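>>> No letters, just coordinates:
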């Protein structure tokens, strides 16, 4: 159960973080341009040399979506660390607002921002030739998995922001999130990897999430959808729990 007033307090914090993100237009632009540039790189430079059994752009778009989420998470982690570094959290604690509203505001803003950027990314992919064969139900299922993944990554980014001593370090911590999709089925089949690496690639969260999204969008089925949802929910709960513990210890 939510405590009375937490929704309105979280909405206030969300608007505050959103205004700060909008003012940081350079950061927003980079978080959008980098995934698009990577998509262009893989499609037009490496795509002709990589055989994945289907049009490469249709294969690679889900991987770029996950990379986009990783880039966006660095903004959230840096924002949380900045609030701590500048003393904003202490000032908010003197006001009659719920403690968890600040973190919730960061999470909601991160999810909304990431989904908006992913929407732009998919539109660009369609212009480049991405042709999903999904019906309305499959699109909604894919959107649900993407949203769950974004939520999970955003909570993990909040925890990293709370762990970091400096905003720059918080952004650096999220490199691990950005790196994970590279060691998955994002850009090549895991069967092409050495055996010692394939085991990790096939049993980490990015691969089932990618398999589920790719299957739904290309009309090849709902493979790994249940596993993907389980991974996303588990990571979101873990990120929330760690964030709550760290925030509680820092601001008793």
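Received the coordinates, thanks. Treat the numbers as computed from the prediction; the structure is a model and nothing was measured.

>>> can we go C-alpha only for contacts and neighbour counts from here?
Noted.

>>> give me the number of residues near the closest residue to residue 174 other than its chain neighbours?
Excluding its sequence neighbours, the residue lying closest to residue 174 (Cα to Cα, 6 or more residues apart in numbering) is residue 74, at 5.6 Å. Neighbour count for residue 74, taken as other Cα atoms under 10 Å: 28.

>>> any idea how far the residue of the chain most remote from its centre lies from residue 217?
The C-alpha centroid of the chain is most remote from residue 94, which lies 31.9 Å away (Cα atoms, centre = their mean). Distance, residue 94 to residue 217, by Cα to Cα, to the nearest Å: 48 Å.

>>> let's bring in a second model and compare:
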């Protein structure tokens, strides 16, 4: 038996590298996905995560409703005489504040996937390297839009009436979502840089709270001390809130829109390359 097996083994022809490659690669490889296609695929993955874990929509539904109701009835009578009068000033600002605050969950999601080891698989795929990061942000852009629609619906019920009509409202939301997309690059960087999701959330809150509360979201900065006005008037959140408020009121605040777009471009140009460098080295 042993002799027969040895004879059969000697009769086998050696396998060449070419024949082995022909066996492993039976046909033409599929084309490599484009940057847009890969980013949209990862964006769809982010949407599917919301489908399977619907609790993720809590921060873009219940949280915005709570914010609108709380600040309208808490400050409306003291600052504007009535909640109905105050909401005309407040709603665009609180809309900006809420969307900017929920951008930090992008970094939390990135950090969670890193802890699970998902990113190791992403880096081995033959796709455009920034696609996973861009996909996260595209998926979150949907969440920002949902939050905006929810808050506007509540505002309309409470008496908010945008003088800019549907066109002004859509322009304001588009500017807000674009800014939030760019602003989220900061939190993706923290998601890659910090070790735990609690650290990401803690650092994010330390940055977001001063930016959002020290702004013109709630009151006109002219009522503030001079030293505080210098900070508030140059805050990116102030420029964004002024631009969104102006668009929804039917105006075209070109300076504020330009400042908002400039801040958005700065965030992408600065934090985008840093994020990708950390992603490649993580």
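Yes, it's here. Since this is a predicted model, take the numbers as computed values, not measurements.

>>> Can you give me the TM-score here?
Scored against TM-score structural alignment, normalised by the length of structure 1, the superposed chains reach a TM-score of 0.89; 248 aligned residues with a Cα RMSD of 2.3 Å.

>>> on that earlier part again, is it true that the residue nearest to residue 174 of structure 1 touches residue 169?
No. In this structure, residue 74 of structure 1 is not within contact of residue 169 by Cα atoms under 8 Å, at 10.0 Å.

>>> any residues in contact with both of the two?
When Cα atoms under 8 Å, 6 or more residues apart in numbering defines a contact, no residue borders residue 74 of structure 1 and residue 169 alike.

>>> Which element, helix or strand, includes the aligned partner of residue 92 of structure 1 in structure 2?
Using TM-score structural alignment, the equivalent of residue 92 of structure 1 in structure 2 is residue 122. Per DSSP states H and E, residue 122 of structure 2 falls inside helix 118-124.

>>> So which bits of that helix are buried?
residue 119 (16 or more other Cα atoms under 10 Å).

>>> With structure 1 overlaid, report how far that helix is off on average.
Superposing on structure 1 and averaging over aligned pairs (mean Cα distance after the TM-score superposition for structure 1), helix 118-124 of structure 2 comes out at 1.6 Å.

>>> Could you do stretch 185-192 of structure 2 as well?
Averaged out, stretch 185-192 of structure 2 is 1.6 Å away (mean Cα distance after the TM-score superposition for structure 1).

>>> Residue 66 of structure 2 maps to what in structure 1?
For residue 66 of structure 2, the equivalent position in structure 1 is taken to be residue 37, counting by TM-score structural alignment.

>>> What's the average distance for the helix or strand that match falls within when superposed on structure 2?
Per DSSP H and E, residue 37 of structure 1 falls inside helix 25-41. Mean deviation of helix 25-41 of structure 1 relative to structure 2 after superposition (mean Cα distance after the TM-score superposition for structure 1): 2.0 Å.

>>> after that helix comes which helix or strand?
helix 56-85.

>>> which helices and strands does that next one pack with?
Judged by 3 or more Cα pairs under 8 Å, 6 or more residues apart in numbering; DSSP states H and E, the packing partners of helix 56-85 of structure 1 are helix 25-41, helix 100-128, helix 136-163, helix 167-173, helix 175-179, helix 206-218.

>>> For it, buried residues please.
Counting neighbours by 16+ other Cα under 10 Å, helix 56-85 of structure 1 gives 56-84 as buried.

>>> nearest spatial neighbour of residue 217 of structure 2, skipping sequence neighbours?
residue 93 (4.3 Å).

>>> nope, residue 196 of structure 2 is what I was after
residue 111 (6.7 Å).

>>> Counterpart of the one you found over in structure 1?
Per TM-score structural alignment, residue 111 of structure 2 is aligned with residue 81.

>>> Residue 240 of structure 2 now?
Residue pairing (TM-score structural alignment): residue 240 of structure 2 is matched to residue 209 of structure 1.

>>> Tell me how many other residues crowd the closest residue to its match other than its chain neighbours.
Nearest residue to residue 209 of structure 1 in three dimensions, chain neighbours excluded: residue 228, at 4.6 Å (Cα to Cα, 6+ apart). Residue 228 of structure 1: 24 surrounding residues under other Cα under 10 Å.
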